[in-house]
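# sequence first, then the predicted structure:
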Amino acid sequence: MGVTKEVLRAGDGTNFPTSGNNLVMHYVGTLASNGQKFDSSIDKGRPFRFKIGVGKVIRGWDEGVMTMSLGEKAILHISSDFGYGARGVQGYIPANADLDFEVELLEINP
């Protein structure tokens, strides 16, 4: 399956991240099977900052987020092979779990 995107709010339609950009995003991660939340930048009180396209995040994020434009809010539906796969994340994400991330692209920086 990989990753599919469900747009909740359109972005500017002009500015898209490219590999190596530093991004600032808000996210809420849930298990697709039951909606159980396992992580949230909003709950932490600060957005998530990372470099896209260089393997710093799961493959579903690297591929899905690069289809988003600045200001866009979407849900990324990520199959386990594009997430944490057979290893999962002990105590948080079971092995072979499909994931849903509600994400919002706040900033794109070189």
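Structure received.

# contacts and neighbour counts: CA atoms only from here.
Fine.

# just give me the residue closest to the centre of the chain.
By C-alpha atoms, centre = their mean, the mean C-alpha position of the chain lies nearest to residue 61, the distance being 4.3 Å.

# alright, now check it against this:
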Amino acid sequence: MKRSSLSFALSTALLLLMTSCESSTKTDASKKAAETPAAAGTASSSPVVTRPSGLRYQVLASGPAGEVSPTLNDSVTVHYKGTLTNGTVFDSSYERGAPATFGVSQVIPGWTEALQLMKPGDQWLIYLPASIAYGALATGMIPANSDLIFQVHLLQVVGAQ
């Protein structure tokens, strides 16, 4: 009986080990990043929304009612902080002491998508898989194929570019 119990326990442990292991570190990073909004220490109780593109966002604060989302042809002014999934800050308008203004269509695809969903005054935590960030391109402190996290505060829609 003892041998059969030991054999069952080892078989169960092996089965659990085999089914829980992932062959790709990218999958592990994606799983970690899927939990990012909660892990980022935000006090928001709003749900994490996942879009078909892989964009994930959590609303931290909403702007005034009646505001209109920017379109692809608009420019926006935002404050933001960008981090790698390990917490390394690679860019921050807050640290520079000045918000940034740019065209909605002149940024990485994940930002373009997210900005068109936001309204002035909104503050979101945004997770971008590498496929809608910089992809295989390494830039500055951002390694190639990096998933990115941004805290974005849409200050205003400036208007058409």
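Okay, I see it. None of these values were measured; they are calculated from a predicted model.

# circling back: residues contacting the alignment partner in the second structure of the residue nearest to the centre of the first structure?
Structural correspondence for residue 61 of the first structure with respect to the second structure (TM-score structural alignment): residue 111. By C-alpha atoms under 8 Å, 6 or more residues apart in numbering, the contact set of residue 111 of the second structure is 104, 133.

# do you know how far residue 111 of the second structure is from residue 96 of the second structure?
20 Å (C-alpha to C-alpha, to the nearest Å).

# please report how far the match of residue 61 of the first structure lies from residue 122 of the second structure.
14 Å.

# and what of residue 5 of the second structure?
On the measure of C-alpha to C-alpha, residue 5 of the second structure and residue 122 of the second structure end up 57 Å apart.

# the match of residue 61 of the first structure: what secondary structure?
When classified by DSSP: H, G, I helix; E, B strand; the rest coil, residue 111 of the second structure comes out as helix.

# again, but for the one 3 residues further on
Using three-state DSSP, the three-state assignment for residue 114 of the second structure comes out as helix.

# what does residue 70 of the second structure align to in the first structure?
Residue 70 of the second structure maps onto residue 17 in the first structure, by TM-score structural alignment.

# ok, that match touching residue 71?
No: applying C-alpha atoms under 8 Å as the test, residue 17 of the first structure and residue 71 come out as separate, 11.5 Å apart.

# compare the two (neighbour count), which wins?
residue 17 (22 against 19; other C-alpha atoms under 10 Å).

# for the more buried one, give its distance to residue 73 of the first structure.
From residue 17 of the first structure to residue 73 of the first structure the distance is 14 Å (C-alpha to C-alpha).
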